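# I need the structure of the sequence given here:
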Amino acid sequence: MGNHSHGGPNESGTVATAGQDSSETFRDPGLPPHRPRLADTDPAAAKKAERQVSWLFIISILGTLLFFVSYFVVGHTTNIADLRLQNMLLGLGTACAMLGIGVGIVHWTKTLMPDTEWVQERHEITKEEDRQKAAKMVEDILDESGIKRRPLIRNTLIGAMALAPLPAIFMFRDLDTSKLSAGEMVDRLRYTMWDKDVRLVRDPSGLPIKASDVQIGSAFHVIPDGLNELHEGKLNEKAKAVVLLMRLDPSKMQISPGRENWHVNGIVAYSKICTHVGCPVALYEQQTHHLLCPCHQSTFDLTQECKVIFGPAGHALPQLPITVDPEGYLVAQSDFKSPVGPSYWERGER
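I've put the predicted structure just below:
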């Protein structure tokens, strides 16, 4: 056996030991060298970047104006094509208004504002000096941003930021112009066109549905009879009254007391409006008897009276009590027993 007292890991210096060279310190490498941008050295490039930033702010202004034009001029009919065009223009205008400001500020920062790294040493300042130093910092920020010496950027930014919030203000303001009281507004949300003996008809054809037409596993998108004949408020009424009609084996249904006669031999009708944020529930899984909302994946179990089994929805889909008339057509027994759609403060059973 050889003597390993020399050249071993502890003696050779390959492994650091506690206390070894504890006084040694690392030299501060300092900041990396600054690499000037093209706009820092070429006045023409700086002017070009300034114009680009201003054009982005102008695009934001034009986007806001497009929003107002589409909001007040386009889509004031019941024509679906006009409404789709209006929605597209509203979205395009809002996107340009927001992106124009955001991209413009980012481009301004990356091309024109100083990008030199620097270190500020921490030091104590007295309260007397605090205000002066804060004011000096604000002045330095304004000087470095170049907003004082670049009036084109400043003026277009002010215009874009002044107009950008207006679409949101008008949208919230125009949610309802009926000047109804709080109680009347609640009733408007609570009641739909469904009533006793109102026939269930297919959407959008308006053809009535016989119980014999509904087979196990089938699903129908349903509206109340007479909805298509409305000339005013048709879309508002449809948004509350649309229904999904399905049929399943009655032996698989878990029926609560009081709902025993709300279905017709396993044919059930439930509101199509998701109880999360009001998206249309349009996906029916025949094998699992689940209804899915495509917006946020809320899932409702049809065998458990559309109880929420997954997702953010707050409560079950309201059920529409149905029966058949003497001619064999499906009709409503009444309106929904609970309000449709998302939760709100005054919501409750009728």
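
# only C-alpha atoms for contact and neighbour calcs from this point on.
Noted.

# what residues are up against residue 145?
Taking CA atoms under 8 Å, 6 or more residues apart in numbering as the definition of contact, the neighbours of residue 145 are 109, 112, 113, 114.

# no, scratch that, I was asking about residue 101
Applying CA under 8 Å, 6+ apart, we find residue 101 in contact with 56, 57, 60, 157, 160, 161.

# gap between it and residue 62?
11 Å (CA to CA, to the nearest Å).

# Next: residue 125.
Using CA to CA, which is the criterion applied here, residue 125 is 47 Å from residue 62.

# So if I had to pick from the two, which one is more boxed in?
More crowded of residue 125 and residue 62, by other CA atoms under 10 Å: residue 62, with 19 against 9.

# Please look at the more buried one and residue 97 and confirm they touch.
Yes - Residue 62 sits in contact with residue 97 when judged by CA atoms under 8 Å, with a separation of 7.3 Å.

# which residues does residue 301 contact?
If you count contacts by CA under 8 Å, 6+ apart, residue 301 has them with 289, 290, 291, 307, 308, 309.

# State the distance from the closest residue to the fourth one other than its chain neighbours to residue 149.
Ranked by CA to CA, 6 or more residues apart in numbering and with sequence neighbours excluded, the top spatial neighbour of residue 307 is residue 316, at 4.5 Å. As for residue 316, its distance to residue 149 is 60 Å (criterion: CA to CA).

# Looking at these two, which one has more neighbours?
Between residue 316 and residue 149, counted using other CA under 10 Å, the more crowded position is residue 316 (23 against 11).

# For that one, which three-state class applies?
The local conformation at residue 316, judged by DSSP: H, G, I helix; E, B strand; the rest coil, is coil.

# wait, doesn't it sit right on residue 308?
Yes - judged on CA under 8 Å, residue 316 makes contact with residue 308 at a distance of 5.5 Å.

# Does residue 228 belong to a helix, a strand or coil?
Assignment for residue 228 (three-state DSSP): helix.

# out of the contacts of residue 301, which one sits closest to residue 195?
Distance from residue 195 was checked for each of the contacts of residue 301 by CA to CA. The minimum falls on residue 307, at 23.8 Å.

# Please generate a structure for the following sequence too, so the two can be compared:
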Amino acid sequence: MAQQDNGDSSAAAGSAVEKSLPPAASPGTAVVASDAFANPGLPPHNLRVTDLDPAKERQASRRVGGLFILSIVGSIFAIVAYIVFPIVPGDLVSVRLNTLFLGLGITLALIPLGIGAIYWAKNLMHSEEMVEQRHSTRGTESTRAAAANIFTLGNKESGFTRRKLIRNSLIGALAVFPLPAIVFFRDLAPAEDPVALFKTTLWKKGTRLALDPSGAPIKASDVTLGSVFHVIPEGLENAEHKLEEKAKAAVLLMKLDPSDLNELPERKDWSYNGIVAYSKICTHVGCPVALYEQHTHHLLCPCHQSTFDVTNHCEVIFGPAKRPLPQLPIAVDSEGYLIAQSDFTEPVGPSFWERSA
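Predicted structure coming up:
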């Protein structure tokens, strides 16, 4: 009797399991989720305060407009700060003030613009959830009409044309916002002609060659075969713009066997007993050429591997540089110190300065 009860219980359990399973499908038929579950649909839409109270809607609109107007004020403040607090070369206080007030102005222009756009979307734009059915897109008249309708609907839901304060203040903020950048572009151009600046350095006739950074003058007898020195004009510490002038006037001084030098005829007297001096600034993009290979007599720029042959008036033998390093004509004064015969006869530094002349 107990066995029969157990059998009946198993049959009942099996029947319950069968009822809980989804309906059986015949071979070749797929069972989809909709056969077992109903679409719950979208959750009910909760109205916001601005949807229920016109006064709150107007208040939110004024807040958005106020934020956009504040962005306009920030842009104007940045322009005024740029003019009122200019950077004075060598004056760190002016740099700090310029950076501080420009940063404040740009921040005041950007943050209210972003907050205003978010506040507008959260409190005033259409907030109901929507379901858009996927469909194939075609360039038909009906498709274009539907797209135009979407823009019309978006305009209606956002209230862009209806809310004049938001529209006008946003247009004003977006129109004024780029103005500081346009004013700041002035810093991208030097006050003087760059070609003229790079054609002139502190080197002049009779200026002694001095060691960098000590500033001690160099005697020709102290320059040994195979040696290389980083050289600056004597008295550079008294220059008005020391760093800028040093960047242009930096020179590499080397001594080779005079028989190894293949000098141009017009430059025969630009060296002294195998001692030659060339600009340290690469003619590619202005990196410092500071690597000298004694055995090959090659100068290497570490930035883009432009290589110059010292034995052949520093002509380019490898890399992206387009012209040789400018040579500084040198001689020896009555006390045996190396001096410059003149300034460089061509612009130093990147070739694009010369090409723009």
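
# Give me the TM-score for this pair.
Once the chains are overlaid, their TM-score stands at 0.56 when taken by TM-score structural alignment, normalised by the length of the first structure; 303 aligned residues with a CA RMSD of 5.7 Å.

# Most neighbours among the contacts of residue 145 of the first structure, which one?
Neighbour tally across the contacts of residue 145 of the first structure (other CA under 10 Å): the maximum, 21 neighbours, falls on residue 112.

# which residues sit in contact with that residue?
Under the criterion of CA under 8 Å, 6+ apart, the contact partners of residue 112 of the first structure comprise 39, 40, 46, 49, 50, 145, 146.

# Neighbours of the fourth one, how many?
Counted by other CA under 10 Å, the residues lying close to residue 49 of the first structure total 19.

# Next: the third one.
Around residue 46 of the first structure sit 17 other residues, with neighbours defined as other CA under 10 Å.

# Which secondary structure element is home to it?
Taking DSSP states H and E as the criterion, residue 46 of the first structure maps to helix 43-72.

# and that helix, how far from the chain's centre?
25 Å (CA atoms, centre = their mean, to the nearest Å).

# Give the next helix or strand downstream of that helix.
Remark: after helix 43-72 of the first structure, the chain's next helix or strand is helix 80-111, criterion DSSP H and E.

# what inclination does the helix holding residue 46 of the first structure have with respect to helix 80-111?
In terms of direction (axes from the mean of the first three to the mean of the last three CA atoms, to 10 degrees), helix 43-72 of the first structure departs from helix 80-111 by 160 degrees.

# which parts of helix 43-72 of the first structure are buried?
In terms of neighbour count (16 or more other CA atoms under 10 Å), helix 43-72 of the first structure has its buried residues at 45-46, 49-50, 52-68, 70-71.

# Could you do stretch 96-105 of the second structure as well?
Buried residues in stretch 96-105 of the second structure (16+ other CA under 10 Å): 97, 98, 99, 101, 102, 104, 105.

# Check the spacing between the nearest residue to the fifth one once chain neighbours are set aside and residue 340 of the second structure real quick.
Pointing back at residue 102 of the second structure there. What sits nearest to residue 102 of the second structure in space, not counting adjacent residues and going by CA to CA, 6+ apart, is residue 78, at 5.1 Å. Note on residue 78 of the second structure: its distance to residue 340 of the second structure, by CA to CA, is 47 Å.

# that older thread, now list whatever residues contact both of residue 316 and residue 308 of the first structure.
A shared contact of residue 316 of the first structure and residue 308, defined by CA under 8 Å, 6+ apart, is any residue touching both; here these are residue 300.

# all strands for the stretch 151-300 of the second structure, in order.
Taking DSSP state E, counting those that start in this stretch as the criterion, the stretch 151-300 of the second structure carries its strands at 209-211, 228-233, 251-255, 275-279, 291-293, 298-300.

# distance between the fifth one and the chain's centre?
For strand 291-293 of the second structure, the distance from its own C-alpha centre to the chain's C-alpha centre is 32 Å (CA atoms, centre = their mean).

# for the first one, same thing?
With CA atoms, centre = their mean as the basis, strand 209-211 of the second structure stands 37 Å off its chain's centre.

# what do you get for the longest one?
Between the mean C-alpha point of strand 228-233 of the second structure and the mean C-alpha point of its chain there is a distance of 34 Å (CA atoms, centre = their mean).

# so what does it touch, helix or strand wise?
With contacts defined as 3 or more CA pairs under 8 Å, 6 or more residues apart in numbering; DSSP states H and E, the packing partners of strand 228-233 of the second structure are strand 209-211, helix 242-249, strand 251-255.

# same thing with the last one?
Other helices and strands packing on strand 298-300 of the second structure, by 3+ CA pairs under 8 Å, 6+ apart, are strand 291-293, strand 307-309.

# Include distance to residue 17 of the second structure when you put these into a markdown table, please.
Listed next are those as a markdown table, based on distance: least, CA to CA, whole Å:
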| stretch | distance to residue 17 of the second structure |
| --- | --- |
| strand 291-293 | 84 |
| strand 307-309 | 84 |
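
# so which of these is the most packed in?
Counting by mean count of other CA atoms under 10 Å, strand 307-309 has the highest mean neighbour count of these, with a mean of 23.

# Give me the mean deviation of the following helix or strand past that strand from the first structure.
Moving toward the C-terminus from strand 307-309 of the second structure, the next helix or strand (DSSP H and E) is strand 315-318. After superposition onto the first structure, the average distance of strand 315-318 of the second structure to its aligned residues comes to 6.8 Å, using mean CA distance after the TM-score superposition for the first structure.

# what's the next secondary structure element after strand 315-318 of the second structure?
Beyond strand 315-318 of the second structure on the C-terminal side, the first helix or strand identified by DSSP H and E is strand 330-332.
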